[in-house]
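# Coordinates only, no sequence provided:
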């Protein structure tokens, strides 16, 4: 239901008996990013163009038409910058240079050019919290070179009462990966702080020169044609300037990150402010250069009330959207009420006028199939694509890829690599990802039958259902068309869009008979593989049966 009040246009989202008003612009002024489907590419695993077994920029460029085919408007690339690869590119040794593993600056420019022709925006990963210990800045800081002495977080530590020649870390702060977040540097004779691996020293954003350098990094890539940034590890950017100990959580391994209540190293007030500053930088760039908005996407697993502050506060604009991970809480046993609750938690908390977003997975989380089972994974994809606002899809989820087992024969340094296996394009050797017989990670054993080529040929494949839903989103303007979500019972979720498109989801394990709540019949627009109905079937205006994991997409006739 769209209501016009003088010059303003408001979107009325009817959510479980309540109405949520979200400000929107006139149709011809709605910013591109508010109506987009986003897609995360893990560059090492998307497409190898050289045959060395590792994905690269040329490979991504070659596959951009596929993104257009499945209805993607913008793609976020995990880090492609120069790196020793201790943390798969999140340890950056030069923020302005492409790592040779992925190609050259020329390759990047060609990627931007091809994407622009296809109408796809490129979003880069921005990793401000830390650099690699191989970065020139850190090397200069170790040497106390002028201007770089305080580029990182250094501390003398405290005396060791049991050994006068030894010093101990200044506090009890832990690394996300376990153990102390402080490492002694023998050359400088001080500890440096690292919230992640010891090879990833934290930058000191209380130093104005660090802030200037990182802002210059943003400007550099904006000038190269990117349309925004996904900001990594946002809540970690600042830490308490007084280095106070964090409260201990009892009955947790003291070496574990979860052993502390991170009140001094997570979501500090200054972190929100720097996001607002970076938003201002991007807005000024857009105003100066013209063209479509340049945007910020914030990665944060903060409590909901904190997360909402990343949208902005006190008249200051923040991230265009902080990632919404609530759908990741669903599992194979989740009830209809829990599905609806995941939606309501976000829409109820979201500041007025902001845009919702929905995420099912990323490179740090097990794939959807492994979290909820194969039957529910397909249902969840359709559910996400039925919701208002922005959707974010991790590569391969649209064809139902699953985690791989990590064999000892491969050099595996990160358990998260299980969800980073090569994209499955076809049933050729190595799934069409590479000509190499040994890609950087093994291809999933199911690639022979679970791949893009095979699924293009099957009308009710995961891929074709994904494509149908992105087309439906565009046709009926799911961004600002009427939205109603409700539960028929603890097994069935009912979503209505644009007043006439109804989607029924049986998330339970038994058939459910439900009543149609309108006078005339409805027509089946699409079904998933669990349905006994066919596209074009007419559903009578009385009661209908919905089978376990079935999704029905209906067009109402009044």
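Received, thanks. This is a predicted model, so every value here is computed, not measured.
# only C-alpha atoms for contact and neighbour calcs from this point on.
Fine.
# can you count the residues close to residue 93?
24 (other CA atoms under 10 Å).
# If you drop the residues flanking it in sequence, what lies closest to it?
residue 135 (4.1 Å; CA to CA, 6 or more residues apart in numbering).
# and the longest helix seen in the chain, how far from the chain's centre?
Ranked by residue count, the top helix of the chain under DSSP state H comes out as helix 269-289. How far helix 269-289 lies from its chain's middle: 20 Å, per CA atoms, centre = their mean, to the nearest Å.
# Off-centre distance for stretch 508-515?
How far stretch 508-515 lies from its chain's middle: 33 Å, per CA atoms, centre = their mean.
# Pasting the second one now:
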């Protein structure tokens, strides 16, 4: 029998931006609890909650100072208990974000670790200065590792005279997973949350937890001779061992807990190895390959090139084929780290925003795997439209801009790339209604509300039977109702077509045909597509059924 989450649809909530109950301008747990009927109406099965743990908020909660407490910004443990109860009452499960590659530098573990004589010194990755260099001097870092957030991946600690590794912010020191005490402290924490009613975990950058020792210099491919090659820090030699141990100790498989690992630079074959039920590791993983398709020759997200649809189709098809019989796909175009898909892959101008948002959704949700809906995606929310670096909050964006400008980069070009790809595009407040702050807060929002909220909001979408919201609702219902959507075999059609994304899903004698026009111009359907005579249109973006698709039109056929 297939695991329950293979029939589920997940809704991601970024708490800071979802709904503010107390007027301080920041979303919170009570704000989420007040909008659970929205999730019920949409029909989702799972809520993935981005971090609400106690945190100094250097990286908006992904720097955790206490794993078993709620940050006062978001509420209390009583509030999370009430949220769990409210979700469970509606038949919706709760998945928490698990951030255990690193902690905050304000976590009690790290405070103890700073003491050279502490038993917890080995809970983090400490190293002396490079041979022949004065500790703390330029170039004295133990290796040339760069941080994903720009700059060196080592931070000097004057109190102990050594450096600690941080693959992200200096306020996010990496844990030493080689230490069994670290691993079992993590498992204890996970069991604590499961006992509290949590139904599983989304695991942040989980394929970074196993490091390759001894730590050494990598290719100097970044400013200042730093190494920014992520391949040297992913999929370390003990990763499979650690994930199997976690599964066993927490009971991920035994208790049928939801588990998805965010894995940087993972390919389909590697994902299969982690999600094969026989491996006893994870239920599914997040890939980054398909959301890197519009990265330019440097491979950096800020090096933006136009989307080449055949490349995207080929990548998604590769994952569908590789995971067809073993393992499981996670399906997403948006999350808290990605820009809005209708602005990135679709056409957010009128009159195509609604149609393109629907067509992107159709293309994704009819694939085999577990679909993820990011808050506001069901409304067709767009990128923020910020025009100055001062409007951004995102640490990744602001650090990149400062470093690139210092290196002689053109500020206008840099801002254009950031406006297109910044994580803040997904973090603007949820657009509930047409009021001045979109119904998100009665105070001043922590990040500016997107100006188009007067037209794009939940109240308007729910009132309009032809809205993006209701299209998502119908797609989710199809997955719940039809086994062929959940388990049917995928076959890509027209792989080289630069405008049409077409494929079939087949289970026994039942065949679904998905045809989607990923352009703003009308497209005639080729004659070599499967015969559609007598076919039933299960769902379409337009009322037409002819041999031409309008701009951004898509249809789902059940073939006769």
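Structure's in. What do you need? Computed from a predicted model, the values in this text were never measured in an experiment.
# what TM-score do we get after superposing?
The TM-score (TM-score structural alignment, normalised by the length of structure 1) is 0.84; 508 aligned residues with a CA RMSD of 2.7 Å.
# and the residue nearest to residue 93 of structure 1, how far is that from residue 384 of structure 1?
Look at residue 135 of structure 1 and residue 384 of structure 1: by CA to CA, to the nearest Å, they are 40 Å apart.
# Repeat that for residue 499 of structure 1.
In terms of CA to CA, residue 499 of structure 1 sits 18 Å off from residue 384 of structure 1.
# the more surrounded of those two?
Shown here are residue 499 of structure 1 and residue 384; by other CA under 10 Å, residue 384 has more neighbours (20 against 15).
# Show me what the longest helix of structure 1 is packed against.
Helix 269-289 of structure 1 is packed against helix 208-223, strand 295-298, strand 316-317, with contacts defined by 3 or more CA pairs under 8 Å, 6 or more residues apart in numbering; DSSP states H and E.
# Kindly present those as CSV, with separate columns for mean neighbour count and distance to residue 436 of structure 1.
Formatted as CSV, those follow (neighbours: other CA atoms under 10 Å; distance: least, CA to CA, whole Å):
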stretch, mean neighbour count, distance to residue 436 of structure 1
helix 208-223, 16, 32
strand 295-298, 24, 35
strand 316-317, 16, 47
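# Dump the ones you listed to JSON lines, plus distance to residue 109 of structure 1.
Below are those laid out as JSON lines (distance: least, CA to CA, whole Å):
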{"stretch": "helix 208-223", "distance to residue 109 of structure 1": "11"}
{"stretch": "strand 295-298", "distance to residue 109 of structure 1": "19"}
{"stretch": "strand 316-317", "distance to residue 109 of structure 1": "30"}
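# For residue 157 of structure 1, find the nearest of those.
helix 208-223 (23.0 Å; CA to CA).
# Let me see the contact set for the nearest residue to residue 128 of structure 2 once chain neighbours are set aside.
Nearest residue to residue 128 of structure 2, sequence neighbours excluded (CA to CA, 6+ apart): residue 162, at 4.7 Å. Shown in contact with residue 162 of structure 2 (CA atoms under 8 Å, 6 or more residues apart in numbering): 126, 127, 128, 129, 135, 156.
# Show the residue spans covered by the strands in the stretch 1-150 of structure 2.
For the stretch 1-150 of structure 2, strands defined by DSSP state E, counting those that start in this stretch occupy the ranges 10-13, 46-49, 53-54, 66-70, 93-98, 126-127.
# Put together JSON lines for the ones you listed, with mean neighbour count on each row.
Shown next, in JSON lines, are the strands of the stretch 1-150 of structure 2 (neighbours: other CA atoms under 10 Å):
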{"stretch": "strand 10-13", "mean neighbour count": "23"}
{"stretch": "strand 46-49", "mean neighbour count": "22"}
{"stretch": "strand 53-54", "mean neighbour count": "25"}
{"stretch": "strand 66-70", "mean neighbour count": "18"}
{"stretch": "strand 93-98", "mean neighbour count": "23"}
{"stretch": "strand 126-127", "mean neighbour count": "22"}
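# Identify whichever of those strands lies nearest to residue 292 of structure 2.
Residue 292 of structure 2 lies closest to strand 10-13 among those, at 20.6 Å (CA to CA).
# mean shift of the closest one relative to structure 1?
Superposed on structure 1, strand 10-13 of structure 2 shows a mean distance of 0.9 Å to its aligned residues (mean CA distance after the TM-score superposition for structure 1).
# can you name the farthest residue from the center of structure 1?
Here the centre of structure 1 is the reference, and by CA atoms, centre = their mean the most remote residue is residue 164, at 48.1 Å.
# what's stretch 168-177 of structure 1 aligned against in structure 2?
Counting by TM-score structural alignment, stretch 168-177 of structure 1 falls onto residues 140-149 of structure 2.
# okay, stretch 181-192 of structure 2 sits on what stretch of structure 1?
By TM-score structural alignment, stretch 181-192 of structure 2 lines up with residues 209-220 in structure 1.
# That'll do, ta.
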